[in-house]
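Undergrad: Need coordinates for the following:
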Amino acid sequence: MTWLVTGGAGYIGAHVVRRLQADGYPVVVLDDLSTGDPGRVPDDVPLVEAAVTDRRAVGRVLREHRVGGVVHLAARKSPAESVARPNWYHRENVGGVAALLDAMSGAGVRRLVFSSSAAVYGVPAGSVVNERTPAAPINPYGRTKLAGERLIRTAGGADGLSWLALRYFNVVGAAAPRLADRVPANLVPIVFAALAAGVPVTVTGADYPTRDGTGVRDYVHVLDVADAHAAAVRRLCTGPPTARVLNVGTGRGYSVLDVLSRIGAVTARPVPYRIGPRRPGDPPEVIADPTLIGRQLGWRAAHDLTDMVASAWLAWSTPPVPATPG
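TA: As a prediction, the model looks like this:
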């Protein structure tokens, strides 16, 4: 069965593509390449340059490649940018889900894995969140992910869609230099960029009610995230129809200072930092409860923070091999 991976030229998407290939699934990628890198897509995987909001283009890919299921990762993903451009985020993310569902319905495709986010939880009352924790996103990005889940749930009832939405937490690491996350928007690449520039890292808040005063998050290796997608695909291919939201995390939290210390140990370079103000709306501590995904898919994270940082640093500090023209 062929699987379409939207956003398959992106950081997480490229890892998912390789994981599905390793499991023997034929894969086709649809990506508008606005942030994706075509060099991340293996040479033997068809790459269609198109936006997921283009229903006709998506429908054409589904029919021409006889797609049996979709892994939908294509989306805008910056919470800060979403605050500045909320309407655009809604149009791109929610509109993208709507166009995809429309195209899938027209092509008779009934299997979907949706890339959601822990951002749907907002500022939870407790530090550990499970799938029953009330969803209360605090930024337009999180709200678009929750809206996407709700659209999919509605489509599941109307069109007989079998689906799994994966709410993953803070993704770190890389399988190869070409696949690295080089955009300094998340903590680890921000620290790497600061080390390269010789400037201190700004720690946003050191007065939280946590063990060292800095924010605590659940970090998960990108290879484990790719494995979670592969487990979801296997479940949709072999099991009865399903409709579930699942957390993808380790169940363990690390503070910002924990991460800086681990980066210093891995790189053998101390990480200078300064304390800045809190970011509005940042919760003190958010950790996944991964019990349900373990029970439903048999998935469990296999990598720890040292694995994540070491693989990310190796990829970051190794120049990527240029893509071969072809």
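
Undergrad: contacts and neighbour counts: CA atoms only from here.
TA: Noted.

Undergrad: Spit out the contact partners of residue 175.
TA: Taking CA atoms under 8 Å, 6 or more residues apart in numbering, we find residue 175 in contact with 15, 223, 311, 315.

Undergrad: most neighbours, which of the residues you listed?
TA: Highest neighbour count within these: residue 15, with 27 neighbours (other CA atoms under 10 Å).

Undergrad: Give me the nearest residue to it, chain neighbours excluded.
TA: Using CA to CA, 6 or more residues apart in numbering and skipping residues adjacent in sequence, the residue nearest residue 15 is residue 226, 5.9 Å away.

Undergrad: Can you give me the neighbour number for the one you found?
TA: 20.

Undergrad: Quick one: list the elements packing against the helix or strand it falls within.
TA: Following DSSP states H and E, the helix or strand that holds residue 226 is helix 222-238. With contacts taken as 3 or more CA pairs under 8 Å, 6 or more residues apart in numbering; DSSP states H and E, helix 222-238 sits against helix 11-22, strand 111-117, strand 162-168, strand 170-172, helix 291-297.

Undergrad: residue boundaries of the strands in the stretch 101-250 of the chain?
TA: Ranges of strands within the stretch 101-250 of the chain are 111-117, 128-129, 162-168, 170-172, 201-204, 216-217, 219-221, 243-248, based on DSSP state E, counting those that start in this stretch.

Undergrad: Of all those strands, which one is nearest residue 45?
TA: Nearest of these to residue 45, taken as CA to CA: strand 111-117 at 19.1 Å.

Undergrad: Show me what the strand or helix carrying residue 308 is packed up against.
TA: For residue 308, the element it lies in under DSSP H and E is helix 305-317. Secondary-structure packing of helix 305-317 (3+ CA pairs under 8 Å, 6+ apart): strand 170-172, helix 187-197, strand 219-221, helix 256-267.

Undergrad: Let's compare: structure for the following, please.
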Amino acid sequence: MRIVVTGGAGYVGGTVAQLLMDHGHEVTIVDNLCHGHRSMLPAKAEFVEADIADRTVLEDLFQAKKIDGVMHFAALIEAGESMKKPEIYFRNNSASTLSLLEAMLATGVNRLVFSSTAAVYGEPEKTPIIETAPLRPTNAYGESKLLVEQMLAWLNRIHGFRYASLRYFNVAGAVEGRGEAHEPESHLIPLVLDVALGRRKSIKIFGSDYPTPDGTCIRDYIHVHDLARAHLLALEALGSRDRLIYNIGNGRGFTVREVVESARRVTGHAIPVDEEPRRPGDPAVLIASSEKIGEELGWKPEYAKLDDIVESAWKWHQQRYQVAG
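TA: Sure thing, here's the model as predicted:
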């Protein structure tokens, strides 16, 4: 198939784009490079530097390339920032996606895999979270993604628009030549590894009084390669089904302190910790149930152990800074 990957110059989008090409698909990446990196672009993918809010560019591209489907990753992703500047999240994540959807409808492109988030659930009533759990985001980032899911549901109902919404949790780990790198960095595992590399003095833990075994937040970490495989399975399944909603996770959670301990084991470095107050909008526990996608599409994570995820990230970060140096 001929697939457009929005946000394909990013960590997850670039990994999925490469896997698509490995499976014989033709890929065109659309990215405005506001957070993406040219180094993340797969070597043989066509690249269009553009914003998904530019409907004219998208329509011309979809028609010229006779595009079969879209993988949509382009978004702002920082929950903490969204509680300070919610307006830019609704503009970039919600309104811009509407422009993308309008371009797809106008050109007859009728297959979308949407990168959603577990943040649509907010503070869950129980864990592991299943797909029918109440959708009550506790931050503007989650709300901006939920608005897109609501738009998709209506387009499916009225236009028969085919879509898969994948709600995933903390993505981590690395594949050959590709890992997690944000500027500025805000995700836990790369921040912890920065301490091991001597690039920062300590790791901050935000909140140590949550109702969890050690007082720190619990999150479900999914390896980026496992997540990419789930996206390909969803894309294929849309050939026979018109609406898919799946959680993607490894099915168990790890506290912030457990992640730090894992990094200490993997790297062999002492990693000092600074405790800070809670951040607004952070749920205490987010753990996914991925039973549905396992039963329906046969997906299951290959990287279920935290040390394996951290080790793959550690290898990539060491190579990254050796090259940079």
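
Undergrad: returning to that earlier point: JSON lines for the contacts of residue 175 of structure 1, including distance to residue 129 of structure 1?
TA: JSON lines is the format used below for the contacts of residue 175 of structure 1 (distance: CA to CA, whole Å):
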{"residue": "15", "distance to residue 129 of structure 1": "26"}
{"residue": "223", "distance to residue 129 of structure 1": "22"}
{"residue": "311", "distance to residue 129 of structure 1": "27"}
{"residue": "315", "distance to residue 129 of structure 1": "31"}
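
Undergrad: quick check, nearest of these to residue 207 of structure 1?
TA: Looking across those and measuring by CA to CA, the closest to residue 207 of structure 1 is residue 311, at 30.5 Å.

Undergrad: what inclination does the helix holding residue 226 of structure 1 have with respect to helix 11-22?
TA: Interaxial angle of helix 222-238 of structure 1 relative to helix 11-22 (axes from the mean of the first three to the mean of the last three CA atoms, to 10 degrees): 50 degrees.

Undergrad: tell me which residues of helix 222-238 of structure 1 are tucked away?
TA: 222-233, 235-236 (16 or more other CA atoms under 10 Å).

Undergrad: just stretch 237-256 of structure 2 next, same as before
TA: 237-238, 242-256.

Undergrad: For the closest residue to residue 313 of structure 2 other than its chain neighbours, grab the count of nearby residues.
TA: In space, and not counting its chain neighbours, residue 313 of structure 2 is closest to residue 173: 4.4 Å by CA to CA, 6+ apart. The local packing of residue 173 of structure 2 (other CA under 10 Å) involves 28 other residues.

Undergrad: With residue 204 of structure 2 instead?
TA: 16.

Undergrad: Please say which position in structure 1 it maps to.
TA: Counting by TM-score structural alignment, residue 204 of structure 2 lines up with residue 202 in structure 1.

Undergrad: Help me confirm that that match comes into contact with residue 277.
TA: No: using CA atoms under 8 Å, residue 202 of structure 1 makes no contact with residue 277, being 9.0 Å away.

Undergrad: Which position in structure 1 pairs with residue 233 of structure 2?
TA: Residue 233 of structure 2 maps onto residue 231 in structure 1, by TM-score structural alignment.

Undergrad: Count the neighbours of the closest residue in space to its match that isn't next to it in sequence for me.
TA: Computed as CA to CA, 6+ apart, the closest residue to residue 231 of structure 1 that is not its neighbour in sequence is residue 297, at 6.0 Å. For residue 297 of structure 1, the count of nearby residues is 17 (other CA under 10 Å).

Undergrad: Ok, the one 5 residues further on next?
TA: For residue 302 of structure 1, the tally of surrounding residues (other CA under 10 Å) stands at 12.

Undergrad: Please report the distance of it from residue 295 of structure 1.
TA: As for residue 302 of structure 1, its distance to residue 295 of structure 1 is 16 Å (criterion: CA to CA, to the nearest Å).

Undergrad: Am I right that residue 269 of structure 2 sits in a strand?
TA: No: counting by DSSP: H, G, I helix; E, B strand; the rest coil, residue 269 of structure 2 falls outside a strand, being coil.

Undergrad: In structure 1, which residues correspond to stretch 70-86 of structure 2?
TA: The counterpart of stretch 70-86 of structure 2 in structure 1, using TM-score structural alignment, spans residues 70-86.

Undergrad: So residue 214 of structure 2 sits against residue 255, correct?
TA: Yes: if you go by CA under 8 Å, residue 214 of structure 2 and residue 255 touch, sitting 7.4 Å apart.
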